[in-house]
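> Fold the stuff below for me.
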Amino acid sequence: MNHLLLYCRPGFEKECAAEIRDVAEAEGIYGYCKLEDNSGYVLYVTHESGAALRLVDEADFSKLIFARQWVACLPVVDEISADDRISPLLEKVAELPPCQSVMVEPADTTDGREMQRFCNSFSSAFSQKLRRSKLLADANPYRLHIFALTGTCFYLGVAPVENSAPWPMGIMRLKFPNAAPSRSTLKLEEAWHWFVPPHEWQHYISGGLKAADLGAAPGGWTWQLVKQNMFVTAVDNGPMAESLMESGQVTHKPEDAFTFQPAKNLDWMVCDIVDKPARVTDLMIRWLVNGWCRETVFNLKLPMKQRYTEVRSCLAMIETALEEAGFKYRMAAKHLYHDREEITCHIRIL
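Just a heads-up that it's a prediction; the model follows:
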């Protein structure tokens, strides 16, 4: 098991590859990447046998930005007969660590989505066969993944249940709330689910907290804050949705978000401004170092080139500023499913 399969957003294979090389080398694991543009996945092949499994066991999946899921897997299994896929795949499963469940997944591409119905059907049939063969048990620490390139070509591997994404394809499926003013609302909802554990919501995302939304109009992110019964200062020269203003929880400040300063320190600040990532980074540093908020979710819009390099640079600037100011903090970043040419960051001052 020297193959590590990583799912990512199509078009971000190079960023995913650059990141996993850095993470693997930090763990003393070396190898090379195989990728195809817009394929939705990357393969990292380690020089050492078994190193891919060691990597998913020892490295922290939550620190990966561009990978939606990772799977320590066997080399590709191809040329399987469409008349009997189960028998040869059962033989391969016997080579893997014991698992508690199975996911059969396609790539998040146009061709992959055409495979979804097959994956759903085959997952049900194969799961039943695995349980009858006593190859699945709830106490096992891994999840079996079958990544279907075609109906006869697969990658088989495992991911630690406690150190991987829990959703098929690594994608959290959210339903767009019709009352929200824009689809951007799903970015903040997904970010909260990624970054804030369920047992912390009552304390950190709850009624009565005070928040600012920078670049708020028409109010997609403000809507999420209002839904959690927060009181929101919405900063944007553009108009806000009337339904939000009628809630009595929103104060609209028609000002430039880059020059706005709150009259009092707040619990939350969120920001989805379309601007250069370095400029947004400076804005976030100013808010955090001045103590204007104790928690933030914000997006960094990525340039067309050197996206991974730009992300690492911006995050390093924030880390340096907070450490020099003497703050203890928690920081994470993720290329979310509802993001496009951007990543979402979460910072909590401790």
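
> For the rest of this, base every contact and every neighbour count on C-alpha atoms.
Fine.

> Report all helices and strands that the helix or strand containing residue 282 contacts.
Using DSSP states H and E, residue 282 maps to helix 277-289. Helices and strands touching helix 277-289, by 3 or more Cα pairs under 8 Å, 6 or more residues apart in numbering; DSSP states H and E, are strand 293-301, helix 307-324.

> if we go to 10 Å?
strand 266-271, strand 293-301, helix 307-324, strand 342-349 (3 or more Cα pairs under 10 Å, 6 or more residues apart in numbering; DSSP states H and E).

> Pull out the buried positions in it.
For helix 277-289, the neighbour count (16 or more other Cα atoms under 10 Å) marks 277, 278, 280, 281, 284, 285, 286, 287, 288, 289 as buried.

> how big is the angle separating it from strand 342-349?
20 degrees (axes from the mean of the first three to the mean of the last three Cα atoms, to 10 degrees).

> now helix 277-289: how far from the chain's centre is it?
Computed by Cα atoms, centre = their mean, to the nearest Å, the separation of helix 277-289 from the middle of its chain amounts to 22 Å.

> Just the strands from this structure, written as ranges.
Using DSSP state E, the strands of the chain run over 3-7, 31-35, 41-46, 69-73, 99-105, 142-150, 153-160, 210-214, 231-235, 250-253, 266-271, 293-301, 329-334, 342-349.

> Residue 81 is nearest to which of those?
Closest approach to residue 81 among the strands of the chain (Cα to Cα): strand 153-160, 9.6 Å.

> on that earlier part again, with mean neighbour count and distance to residue 56 added, can I get the helices and strands packed on helix 277-289 in CSV?
As requested, the helices and strands packed on helix 277-289 are exported to CSV (neighbours: other Cα atoms under 10 Å; distance: least, Cα to Cα, whole Å):
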stretch, mean neighbour count, distance to residue 56
strand 266-271, 22, 32
strand 293-301, 23, 27
helix 307-324, 16, 21
strand 342-349, 20, 23
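
> ok, the spatially most distant residue from the centre of the chain - contacts?
Distance from the C-alpha centroid of the chain, by Cα atoms, centre = their mean, peaks at residue 83 (36.8 Å). For residue 83, the contacting residues are residue 152, by Cα atoms under 10 Å, 6 or more residues apart in numbering.

> this one next, for a side-by-side:
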Amino acid sequence: MTTPLTSAPFASGVVVYCRAGFESEAAQELDATAAQADVAGFARTERNAGFAEFVLTQQGAPDALLRLLGWSRLIFARQSLAVVGQFKALPREDRLTPLLAALPPGFRVSDVWVETPDSDAAKPLTAFCRSFNNAFVQHLRRSGSLDPASPWRLHALFPSGERCLLALALIDHAAPWPQGIPRLKFPREAPSRSTLKLDEALQVLLSPGERERWFKPGMSAVDLGASPGGWTWQLVRRGLHVTAVDNGPMDDTLMASGLVAHKRDDGFRFQPRQRVDWMVCDMVEQPRRVAARMAEWLAAGWCHRSIFNLKLPMKKRYAEVQQAFDAMRAEVEAAGRGLEIRAKQLYHDREEITVFAQIV
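Modelled structure (predicted):
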């Protein structure tokens, strides 16, 4: 990994994409990640911009850059990129020339993505980005700067028509979707739109190999707070046998599958009679209470793995998440077990994050 990084020592920092309104949380996470990795710099944000930046104060530090580009380790980041140029007043008659000049002669990329932040202010730029992307690709191809073997992908992030952050994705450490958003289509057969949360969580939090190994027909699952069955539907379509726990009704078509047993019970009291492969949970409750319930299941060995949502408070959201995770780890470790946690604020999440946890 050292070779591709030392070939791009000109990055000035990192930009991460996030949900508009969560720039502060993304910046706090960048600061915390940098502090843990002993990386010198500072985070900065703009309200409702849909992105946050970390500025390196130690220029030409490829190892430091790598420690900040771990997109999959960041909760509030949809994408993580190395910034190589900042442009605040691009001329409308020729935006391309200044961007190309920011790249050193001979530097090659595998592709280029022209994007906007996922914000209301940037949405009118969508058509411009499509046409500009085509022009950018054509120019790079003519100049010999496109190389499918390059470990880098070029990104041009346009918060406005005149402003651009030119950045590089180290492909193995970056999200594989434009804007960091997997575009999912709502299945008409699903009982509720919440089904998209679990679908996205499986795409984002698990690798293809993990999805193949851990979701096989005949496996067992419990869905706490299941009604009307949006998350249960995702499990059933993969052939799992599901115990759906909720005092509310379940979708009739889903129940007719023969793979669902409906238990009218409280998700905070229900206990399985035997260990299950999965426990999933999307209950509306205080995050610490949900986290404590998830920790109880994992510490007791009632499930192998879990995916659940934590609804976030209005203030101190990043701190609340860290406290919830610390409490989970403490309870599981007290039971003589280790705990792996992966978490992400997904595109289909709002004031919440989605978490994968398993005993290790």
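
> about what we covered before: can you lay out the helices and strands packed on helix 277-289 of structure 1 as JSON lines showing distance to residue 59 of structure 1?
Output for those, formatted as JSON lines (distance: least, Cα to Cα, whole Å):
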{"stretch": "strand 266-271", "distance to residue 59 of structure 1": "29"}
{"stretch": "strand 293-301", "distance to residue 59 of structure 1": "24"}
{"stretch": "helix 307-324", "distance to residue 59 of structure 1": "18"}
{"stretch": "strand 342-349", "distance to residue 59 of structure 1": "20"}
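
> Quick one, which of these gets closest to residue 32 of structure 1.
Between these, helix 307-324 lies closest to residue 32 of structure 1; by Cα to Cα that is 17.4 Å.

> Tell me where the stretch 101-250 of structure 1 has helices.
110-113, 116-132, 185-195, 201-204, 220-227, 242-245 (DSSP state H, counting those that start in this stretch).

> what's the first one in contact with?
If you take Cα under 10 Å, 6+ apart as the criterion, helix 110-113 of structure 1 is touched by 10, 39, 40, 105, 106, 107, 119, 148, 149, 150.

> let's see 8 Å
106, 107, 149 (Cα atoms under 8 Å, 6 or more residues apart in numbering).

> returning to what we had before: generate a markdown table for the buried residues of helix 277-289 of structure 1, with distance to residue 256 of structure 1 as supplementary columns.
Shown next, in a markdown table, are the buried residues of helix 277-289 of structure 1 (distance: Cα to Cα, whole Å):
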| residue | distance to residue 256 of structure 1 |
| --- | --- |
| 277 | 17 |
| 278 | 17 |
| 280 | 13 |
| 281 | 16 |
| 284 | 15 |
| 285 | 17 |
| 286 | 15 |
| 287 | 15 |
| 288 | 18 |
| 289 | 20 |
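
> Please convert the buried members of the contacts of helix 110-113 of structure 1 into PyMOL selection syntax.
Of those, the buried ones can be selected in PyMOL as follows, counting by 16+ other Cα under 10 Å:
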select buried, resi 106+107+149
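
> Just name the closest of the contacts of helix 110-113 of structure 1 to residue 216 of structure 1, please.
Nearest to residue 216 of structure 1 among these, with distances taken as Cα to Cα, is residue 107, at 33.5 Å.

> For the closest one, list the residues it contacts.
7, 39, 40, 41, 113, 147, 148, 149, 169.

> Return the residue of structure 2 aligned against it.
Aligned counterpart of residue 107 of structure 1 in structure 2: residue 117 (TM-score structural alignment).

> returning to what we had before: need the strands of structure 1 in JSON lines (columns: distance to residue 57 of structure 1).
Formatted as JSON lines, the strands of structure 1 follow (distance: least, Cα to Cα, whole Å):
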{"stretch": "strand 3-7", "distance to residue 57 of structure 1": "12"}
{"stretch": "strand 31-35", "distance to residue 57 of structure 1": "17"}
{"stretch": "strand 41-46", "distance to residue 57 of structure 1": "15"}
{"stretch": "strand 69-73", "distance to residue 57 of structure 1": "9"}
{"stretch": "strand 99-105", "distance to residue 57 of structure 1": "14"}
{"stretch": "strand 142-150", "distance to residue 57 of structure 1": "10"}
{"stretch": "strand 153-160", "distance to residue 57 of structure 1": "7"}
{"stretch": "strand 210-214", "distance to residue 57 of structure 1": "38"}
{"stretch": "strand 231-235", "distance to residue 57 of structure 1": "41"}
{"stretch": "strand 250-253", "distance to residue 57 of structure 1": "45"}
{"stretch": "strand 266-271", "distance to residue 57 of structure 1": "33"}
{"stretch": "strand 293-301", "distance to residue 57 of structure 1": "28"}
{"stretch": "strand 329-334", "distance to residue 57 of structure 1": "20"}
{"stretch": "strand 342-349", "distance to residue 57 of structure 1": "24"}
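
> Of these, which is nearest residue 178 of structure 1?
strand 250-253 (19.2 Å).

> quick one: the closest one aligns where in structure 2?
So strand 250-253 of structure 1 sits over residues 260-263 in structure 2, by TM-score structural alignment.

> can you pull the buried residues of the matching stretch?
260, 262, 263.

> Equivalent analysis for stretch 126-134 of structure 1, please.
126, 127, 129, 130.

> Run through who's touching the match of strand 250-253 of structure 1.
Here stretch 260-263 of structure 2 has contacts from 236, 241, 242, 243, 244, 245, 246, 247, 250, 254, 255, using Cα under 8 Å, 6+ apart.

> if I line the two up, what does the first one land on in structure 1?
When you say that, I think you mean residue 236 of structure 2. By TM-score structural alignment, residue 236 of structure 2 lines up with residue 226.

> mind listing what the closest residue to its match other than its chain neighbours touches?
Leaving aside its sequence neighbours, residue 226 of structure 1 sits nearest to residue 249 (Cα to Cα, 6 or more residues apart in numbering; 6.6 Å). By Cα under 8 Å, 6+ apart, the contact list for residue 249 of structure 1 reads 226, 229, 230, 231, 232.

> Now do the same contact list for the nearest residue to residue 217 of structure 1 once chain neighbours are set aside.
In space, and not counting its chain neighbours, residue 217 of structure 1 is closest to residue 240: 5.1 Å by Cα to Cα, 6+ apart. Listed by Cα under 8 Å, 6+ apart, the contact set of residue 240 of structure 1 reads 216, 217, 218, 219, 252.
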